[in-house]
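**Q** This is a predicted model, with the sequence first.
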Amino acid sequence: MTETLVLTEARPGYRVLTLNRPERLNSFTAALHEALREALRAAAADEACRAVVLTGAGRGFCAGQDLSDRRFPPDATPDLSATIEAYYNPLIRQIRDLPMPVVCAVNGVAAGAGANIALACDIVLAARSATFLQAFARLGLVPDAGGTWLLPRLAGRARARGMALLAEPVPAAQAEAWGLIWKAVDDDGLMDEAHRLAAHLAAQPTFGLSLIRRALDASETNDLDGQLDLERELQGRAGRTPDYREGVAAFLEKRAPRFTGRA
């Protein structure tokens, strides 16, 4: 019987994707990469899906790379850049390019690439017992899966360097205080909060939300003039959508809007 490495649950308006290698803290193998990327592709192709929740089965979100896949002959020289190019970089780009927001619900440890995959999502919730660990320095490696780009922007230069160089776990409450994540919640309320947020996002003008995500990402490298030009372009596109007309009409008529999420 083939193991299902990523569980998919369809909810009204959104999907829950659960990494499903709990016996290995959902650490990544090539097969798990392929299963997650296929689940994300299926979510993007589903017109009824307007948000995604990403979480992990068992007692942890994701421990990063499964090091049992990293056994090399004594005379071999590993080429980790090939793994990055084949698996981690495409996954991060896919998450960032999804046409819908991604809520990550971090249950337990998020370590190495697992931490950075979580931080690449749009809204990150963490159980109070969860921890974020940049474990790379313990192996003589560099933070990957976008870590060196994400950490300074989320936590600031000093904290990013401390996390990367010291490889010490950061508890969820500290991660919230540092701005690494959106919110730390009680363990038993984690998935309830994740479902609440996903249901809310799924009822919003999804195309407009995708433009917001694009603008915020671009602001990391644009100067002010470039960002003002991009805002003008994206606002023009947003204003031509049926959802903008519906939002204005609902406001004037003092009723709840009925967004379609279409361009």
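**A** Cool, got the structure.
**Q** C-alpha from now on. contacts and neighbour counts both.
**A** OK.
**Q** Just give me the residue closest to the centre of the protein.
**A** Centroid-nearest residue in the chain: residue 121, 2.0 Å away (criterion: C-alpha atoms, centre = their mean).
**Q** which stretch of helix or strand covers it?
**A** Residue 121 belongs to no helix or strand when elements are defined using DSSP states H and E.
**Q** Just to check, it is in contact with residue 105?
**A** No - using C-alpha atoms under 8 Å, residue 121 is not in contact with residue 105; the gap is 9.8 Å.
**Q** Tell me which residues touch residue 72, please.
**A** residue 78 (C-alpha atoms under 8 Å, 6 or more residues apart in numbering).
**Q** Now do the helices in the chain.
**A** 30-45, 80-83, 89-97, 113-119, 147-155, 157-166, 172-178, 190-202, 206-218, 224-239, 242-253 (DSSP state H).
**Q** To what extent is residue 110 buried, counted in neighbours?
**A** Residue 110: 31 surrounding residues under other C-alpha atoms under 10 Å.
**Q** typed the wrong thing, it's residue 173
**A** 18.
**Q** Residue 177 and residue 136: what is the separation?
**A** Going from residue 177 to residue 136 by C-alpha to C-alpha, to the nearest Å gives 23 Å.
**Q** Between those two, tell me which one has more neighbours.
**A** Higher neighbour count among residue 177 and residue 136: residue 136, with 20 against 13, using other C-alpha under 10 Å.
**Q** Name the nearest residue to residue 227, sequence neighbours excluded.
**A** Spatial nearest neighbour of residue 227, excluding adjacent residues (C-alpha to C-alpha, 6 or more residues apart in numbering): residue 219 at 6.2 Å.
**Q** Included below, for side-by-side comparison, is a second structure:
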Amino acid sequence: MTDAPVTVERSDAVATVTLNRPDRHNALTVEVKEALVAALGEVGADPDVRAVVLTGAGRSFCVGQDLGEHAAALEADAETAFETVALHYAPIVLGLATMPKPVVAAVNGTCVGAGLGFALACDLRVFAAGATLGTAFSAIGLTCDSGLAATLPRAVGDARARELVLLGRSFTPEEAVGWGIAGEVVPSEDVRASALALAQRLAAGPTLAYAESKRLLAVGLDRTLEETLLEEAVGQARVGRSQDHGGAVAAFLAREKPEFRGR
């Protein structure tokens, strides 16, 4: 097993990015965060990768910031200790949310703090039954980061998001799905395989259309209906000129299965 803080494995057109500190429940040090920023940039820019899985090694997905390292940073200089939010957490979340290809979170275990932010920044989720989820920030006297102030209320509504952030209580995957954090709940031993199968299905699909849909959905709630209609027209025309669309229409008329190549 490699001791790299983040690993990238490729299987056909799917790349699996794994946080690799299983002995520390994939707590996030600067080394891990920098490696994750680099890995997401790498797979995001690779034209041979058409879908991505994000997961954690061992029994946890990610427990958020490594508090030992954070305590040392506070002691060294409290004024600079939180620069990591802009330097690392923001690029990670943006890398997941804006990647021009689908990203599936394989939430194999405990997923709290920034870990929950990363999972919600992904497009789809597969949860391990019995996993512990939570925001966790208020327990250590902090507020949200990793995009949770935007993604959590969008998923569960404003009132529920306030409850989860202010009270900081943990919750189950079943509760998460019931509240609107969409995802499939499977036995823990099946999480990675289920996420990989989902990513493979997406990788065989119209990735250009997926990328355009991600762009539109990311801003749809913040625009007027008129603005959204205009943006949809632009996006539809853009993907409509692709070979994927033309080939899919021809395949439909011929009663054949379309093949999407991302161009």
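**A** Received it, and whenever you're ready, just let me know what you need. All values derive from a computational prediction rather than experimental measurement.
**Q** neighbours of the closest residue to the residue nearest to the centre of the first structure other than its chain neighbours, just the number please.
**A** Using C-alpha to C-alpha, 6+ apart and skipping the chain neighbours, the partner closest in space to residue 121 of the first structure is residue 102 (5.4 Å). Using other C-alpha under 10 Å, residue 102 of the first structure has 26 other residues around it.
**Q** Then the one 3 residues further on?
**A** Residue 105 of the first structure has 28 neighbouring residues, counting by other C-alpha under 10 Å.
**Q** try residue 102 of the second structure
**A** When neighbours are counted by other C-alpha under 10 Å, residue 102 of the second structure registers 25.
**Q** what sits against it?
**A** Going by C-alpha under 8 Å, 6+ apart, residue 102 of the second structure touches 50, 51, 52, 122, 123, 124, 199, 202, 203, 207, 210, 211.
**Q** again, but for residue 50 of the second structure
**A** Shown in contact with residue 50 of the second structure (C-alpha under 8 Å, 6+ apart): 13, 14, 101, 102, 202, 203, 204, 207.
**Q** just those now: which is nearest residue 62 of the second structure?
**A** residue 102 (20.2 Å; C-alpha to C-alpha).
**Q** What does residue 225 of the first structure correspond to in the second structure?
**A** Here residue 225 of the first structure is matched to residue 226 in the second structure, going by TM-score structural alignment.
**Q** Residue 242 of the first structure now?
**A** So, by TM-score structural alignment, residue 242 of the first structure is matched to residue 243.
**Q** For that match, give me its contacts.
**A** Neighbouring residues of residue 243 of the second structure by C-alpha under 8 Å, 6+ apart: residue 263.
**Q** ok, residue 32 of the second structure - how many residues close by?
**A** When counting by other C-alpha under 10 Å, one arrives at 20 neighbours for residue 32 of the second structure.
**Q** distance of it from residue 258 of the second structure?
**A** Note on residue 32 of the second structure: its distance to residue 258 of the second structure, by C-alpha to C-alpha, is 40 Å.
**Q** contacting residues around residue 107 of the first structure?
**A** If you count contacts by C-alpha under 8 Å, 6+ apart, residue 107 of the first structure has them with 55, 56, 59, 60, 61, 126, 127, 129, 130, 187, 190.
**Q** try 6 Å this time
**A** If you count contacts by C-alpha atoms under 6 Å, 6 or more residues apart in numbering, residue 107 of the first structure has them with 60, 61, 127, 130.
**Q** For the residues you listed, which entry has the maximal number of neighbours?
**A** residue 61 (33 neighbours).
**Q** Verify the stated contact: that residue with residue 110.
**A** Yes - at 5.5 Å, residue 61 of the first structure counts as touching residue 110 under the criterion of C-alpha atoms under 6 Å.
**Q** re earlier: tell me the most packed of the contacts of residue 102 of the second structure, by neighbour count.
**A** residue 52 (32 neighbours).
**Q** picking up where we left off before, nearest to residue 249 of the first structure, of the contacts of residue 107 of the first structure?
**A** residue 127 (39.0 Å).
**Q** Skipping its backbone neighbours, what lies nearest the closest one in space?
**A** residue 187 (4.6 Å).
**Q** Residue 169 of the second structure now?
**A** Closest to residue 169 of the second structure by C-alpha to C-alpha, 6+ apart is residue 134, at 6.4 Å.
**Q** mind listing what the closest residue in space to residue 122 of the first structure that isn't next to it in sequence touches?
**A** Spatially, and ignoring its direct neighbours in sequence, residue 122 of the first structure is nearest to residue 102 (5.3 Å; C-alpha to C-alpha, 6+ apart). Contact analysis of residue 102 of the first structure by C-alpha under 6 Å, 6+ apart lists 51, 52, 53, 121, 122.
**Q** biggest separation within those residues, which pair?
**A** So, the contacts of residue 102 of the first structure by C-alpha to C-alpha: farthest apart are 51 and 121, at 11.4 Å.
**Q** hang on, the earlier thing: put together CSV for the helices of the first structure, with distance to residue 2 of the first structure on each row.
**A** Output for the helices of the first structure, formatted as CSV (distance: least, C-alpha to C-alpha, whole Å):
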stretch, distance to residue 2 of the first structure
helix 30-45, 12
helix 80-83, 24
helix 89-97, 23
helix 113-119, 24
helix 147-155, 32
helix 157-166, 37
helix 172-178, 34
helix 190-202, 27
helix 206-218, 35
helix 224-239, 44
helix 242-253, 43
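**Q** Residue 4 of the first structure is nearest to which of those helices?
**A** Smallest distance to residue 4 of the first structure across the helices of the first structure (C-alpha to C-alpha): 8.4 Å, for helix 30-45.
**Q** can you tell me how far the nearest residue to residue 208 of the first structure once chain neighbours are set aside sits from residue 6 of the first structure?
**A** Once flanking residues are discounted, residue 208 of the first structure sits nearest to residue 238: 5.9 Å by C-alpha to C-alpha, 6+ apart. Using C-alpha to C-alpha, residue 238 of the first structure is found at 34 Å from residue 6 of the first structure.
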